[in-house]
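S.K.: here is my input, please return the structure:
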Amino acid sequence: MLASEFKTKVLPLSNKLMRFATQMLHDEEQARDIIQDVFLKLWQKKDSLREVDNMEAFAMRMTRNRCLDLFKAKKPVLAEDDFLKRNSTESRDLQNEIELSESALLVRKLIRNLPDIQRTVMHLRDIEQYEYEEIAQMTDLTVNTIRVNLSRARKKVRDELIKREYGN
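M.R.: Predicted coordinates:
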């Protein structure tokens, strides 16, 4: 793959990859590092990329795997450090959250609390608008598994919203 092909086929994916990594990691700086690593690896493999049928799915899978590698490598964090980190992250997001309605903010929080697979599938399907087959390529899950996890994720979010709305 030539540099010009790389610029037209791979680099335009950066925004989607960034949103996906940020959603998984909840840390924009780490997400940027992951995306840089992914692009570097893609560039290093540029000669074999002609064999890739779906570049977007391939790059998303690399991003997902890189994020999972980061989770595995993370050391335990003291509760105080975690609290300080979350508060500093939340203060950066405060301006964005002010613009959101209360229900939209609540939905975001509920989605963040979902198990990893459900959160990932819900993000890819409902936010990024990927088809089930594309999600299957990115996550190595079957379409049926994706449908089940998406259904469970939506039900958990819906039930929690109803519970909070009606106080049950």
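
S.K.: C-alpha only now, for contacts and for neighbours.
M.R.: Will do.

S.K.: flag every buried residue along the helix or strand harbouring Asp37.
M.R.: Element membership for Asp37 (DSSP states H and E) is helix 28-44. By neighbour count with 16 or more other Cα atoms under 10 Å, helix 28-44 contains the buried residues 28, 30-32, 34-35, 38-39, 42-43.

S.K.: go on, stretch 148-158?
M.R.: For stretch 148-158, the neighbour count (16+ other Cα under 10 Å) marks 149-150, 153-154, 156-157 as buried.

S.K.: which of those lies closest to Arg119?
M.R.: Ala153 (7.1 Å; Cα to Cα).

S.K.: pull the contacting residues for the closest one.
M.R.: Contact analysis of Ala153 by Cα atoms under 8 Å, 6 or more residues apart in numbering lists 111, 114, 118-119, 122.

S.K.: ok, now with 10 Å
M.R.: Going by Cα atoms under 10 Å, 6 or more residues apart in numbering, Ala153 touches 110-111, 114-115, 117-122, 147, 159.

S.K.: also this sequence, please, to line up against the first:
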Amino acid sequence: MSTLDGKLGIKQTELKTAKDALVAAEAASKTSKTELDQLKQTNDSLKSQVSELTATVSRKDAEVQQKNGEIQQKNGEIQQKIAEIQQKIEEGNQKVAAKQKEFDAKQAELNTANEKLAAATQTIAQYTTDKRNLQTSLESLKADNDETKIKLEKAQKEVQDLKDYASQLENKYK
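M.R.: All right, here's what the predicted structure looks like:
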């Protein structure tokens, strides 16, 4: 745009120079009509060039305004997209925080379950030991019971034998 302004300034300077030359020519000695016509033609040509340059500058200004509008529109769209992305990031962060909280709760439950499992495993181990001890005691008691049965049977037999002997003696002394 500054190039166009520079050209416009140059053309305006040329126009001024041409006008000055025209004034000087009339005042000096009223040059011939041909020279005057040439200067008028040059003046008209310069005016035409200035008009063209002015129109070009106006068109370029309009294009710049249009591009600025497009840039502002794109910038607005970009800002909207940024806001949407930031909102999605925030929502994602909230979901992550909720899932983290949920995970921590599940982890706490798991830790509690592991502690209960460890305690249950220890209890089962103690029960297993107690069961073995009780089985050993039971086997020992069964063996003692079997021995006692044998002794009882032997004692019952002896009692029976004594009863039979007593009965025989009674019968004999009766």
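
S.K.: just give the TM-score of the two.
M.R.: TM-score of the superposed chains, computed with TM-score structural alignment, normalised by the length of structure 1, equals 0.24; 59 aligned residues with a Cα RMSD of 4.7 Å.

S.K.: which among the buried residues of stretch 148-158 of structure 1 gets closest to Glu102 of structure 1?
M.R.: Val157 (14.5 Å).

S.K.: just checking, the closest one touches Ile111?
M.R.: Yes. If you go by Cα atoms under 10 Å, Val157 of structure 1 and Ile111 touch, sitting 6.8 Å apart.

S.K.: so which elements touch the longest helix seen in structure 2?
M.R.: Counting residues, the longest helix in structure 2 under DSSP state H turns out to be helix 33-172. Under the contact criterion of 3 or more Cα pairs under 10 Å, 6 or more residues apart in numbering; DSSP states H and E, helix 33-172 of structure 2 touches helix 2-29.

S.K.: now the helix it packs on against helix 33-172, angle please.
M.R.: Interaxial angle, helix 2-29 of structure 2 versus helix 33-172 (axes from the mean of the first three to the mean of the last three Cα atoms, to 10 degrees): 170 degrees.

S.K.: that older thread, which of the buried residues of helix 28-44 of structure 1 sits closest to Ile98 of structure 1?
M.R.: Among these, Glu28 lies closest to Ile98 of structure 1 (Cα to Cα), at 18.8 Å.

S.K.: spatially nearest residue to the closest one (excluding sequence neighbours)?
M.R.: Of all residues not flanking Glu28 of structure 1 in the chain, Thr22 sits nearest, at 5.4 Å (Cα to Cα, 6 or more residues apart in numbering).

S.K.: now the one you found: which helix or strand?
M.R.: Going by DSSP H and E, Thr22 of structure 1 is in helix 14-25.

S.K.: just the buried residues of that helix, please?
M.R.: 14, 17-25.

S.K.: as a markdown table, those with distance to Tyr132 of structure 1 would be great.
M.R.: Formatted as a markdown table, those follow (distance: Cα to Cα, whole Å):
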| residue | distance to Tyr132 of structure 1 |
| --- | --- |
| Ser14 | 21 |
| Leu17 | 18 |
| Met18 | 21 |
| Arg19 | 19 |
| Phe20 | 16 |
| Ala21 | 19 |
| Thr22 | 21 |
| Gln23 | 19 |
| Met24 | 19 |
| Leu25 | 23 |
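
S.K.: pick out whichever of those residues sits closest to Ala3 of structure 1.
M.R.: Lowest distance from Ala3 of structure 1 to these (Cα to Cα) belongs to Ser14, with 15.9 Å.

S.K.: might one say that the closest one is in contact with Ile35?
M.R.: Yes. The criterion here is Cα under 10 Å, and Ser14 of structure 1 meets it with Ile35 at 7.3 Å.
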